[in-house]
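Trainee: Need the 3D shape of this:
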Amino acid sequence: DIVAALRGAVRQEHLSEPAANDFLNVSFLVHRDEEEDFLAAEKQLADELGADFTVRLHGPLPAYSFV
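Mentor: This is a model prediction of the structure:
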């Protein structure tokens, strides 16, 4: 459900093994024109999940991870 909530503005996604205390590690390839929509979806998701969860966003990162 978490990935689906962020999928709207995504061109491609890549699921990786979670690290440390994380339960989810996913990379999203987002076109620059869709960046604001993606960030808004991420904020809404973080608000819905509440204080029990920490949503961390790193980027932008190089797109070569998706090749």
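Trainee: contacts, neighbours, all on C-alpha from now
Mentor: OK.
Trainee: tell me which residues in the longest helix anywhere in the chain are buried?
Mentor: For the chain, the longest helix by residue count, based on DSSP state H, is helix 35-49. Residues Asp37, Phe38, Ala41, Glu42, Leu45, Ala46 are the ones in helix 35-49 that count as buried (16 or more other Cα atoms under 10 Å).
Trainee: Who are the packing partners of that helix?
Mentor: Contacts defined by 3 or more Cα pairs under 8 Å, 6 or more residues apart in numbering; DSSP states H and E place helix 35-49 against helix 2-6.
Trainee: Pull the residues that contact the helix it packs on.
Mentor: Applying Cα atoms under 8 Å, 6 or more residues apart in numbering, the contact partners of helix 2-6 are Val26, Phe38, Ala41, Glu42, Leu45.
Trainee: Report the contact partners of the fourth one.
Mentor: So the one you mean is Glu42. Leu6.
Trainee: here's the other one to compare against:
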Amino acid sequence: MFVEYAKAGPEDLLIEITAHNRGPDEATLHLLPTLWFRRTWSWVGGTAVPGLRRTDGAIRADHAKIGPR
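Mentor: As a prediction, this is how the structure comes out:
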């Protein structure tokens, strides 16, 4: 697996993940990227919890204070 990062500014971060099956048999690879948010919300109290959703060829993260990523 190869992970490449590019950053043009404080709000501009790109990550490219390239994975190859090096085994002898053909197989599907499933990748699950990890995104970390500092836990500043509460399960009780109405503070919004960050969310993830799939878009065209990407994953969109939404956070109440820092906005979409």
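Trainee: TM-score of the superposition?
Mentor: Here the TM-score for the pair of chains, by TM-score structural alignment, normalised by the length of structure 1, is 0.32; 36 aligned residues with a Cα RMSD of 3.1 Å.
Trainee: on that earlier part again, let's have the buried residues of helix 35-49 of structure 1 in a markdown table, adding distance to Leu6 of structure 1.
Mentor: A markdown table is the format used below for the buried residues of helix 35-49 of structure 1 (distance: Cα to Cα, whole Å):
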| residue | distance to Leu6 of structure 1 |
| --- | --- |
| Asp37 | 9 |
| Phe38 | 7 |
| Ala41 | 6 |
| Glu42 | 6 |
| Leu45 | 8 |
| Ala46 | 11 |
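Trainee: of all the residues you listed, which comes closest to Ser16 of structure 1?
Mentor: Glu42 (18.5 Å; Cα to Cα).
Trainee: For that closest one, give its distance to Gln12 of structure 1.
Mentor: 16 Å (Cα to Cα, to the nearest Å).
Trainee: Equivalent analysis for Asp47 of structure 1, please.
Mentor: Taken as Cα to Cα, the span from Asp47 of structure 1 to Gln12 of structure 1 is 24 Å.
Trainee: Hmm, Gln12 of structure 1 is touching Val26, no?
Mentor: No - contact criterion Cα atoms under 8 Å: Gln12 of structure 1 and Val26 do not qualify, at 10.5 Å.
Trainee: what's the neighbour count on Gly51 of structure 2?
Mentor: By the criterion of other Cα atoms under 10 Å, Gly51 of structure 2 has 11 neighbours.
Trainee: element containing the nearest residue to it once chain neighbours are set aside?
Mentor: Nearest non-adjacent residue to Gly51 of structure 2, counting by Cα to Cα, 6 or more residues apart in numbering: Asp62, 5.2 Å away. Asp62 of structure 2 belongs to strand 58-63 when assigned by DSSP states H and E.
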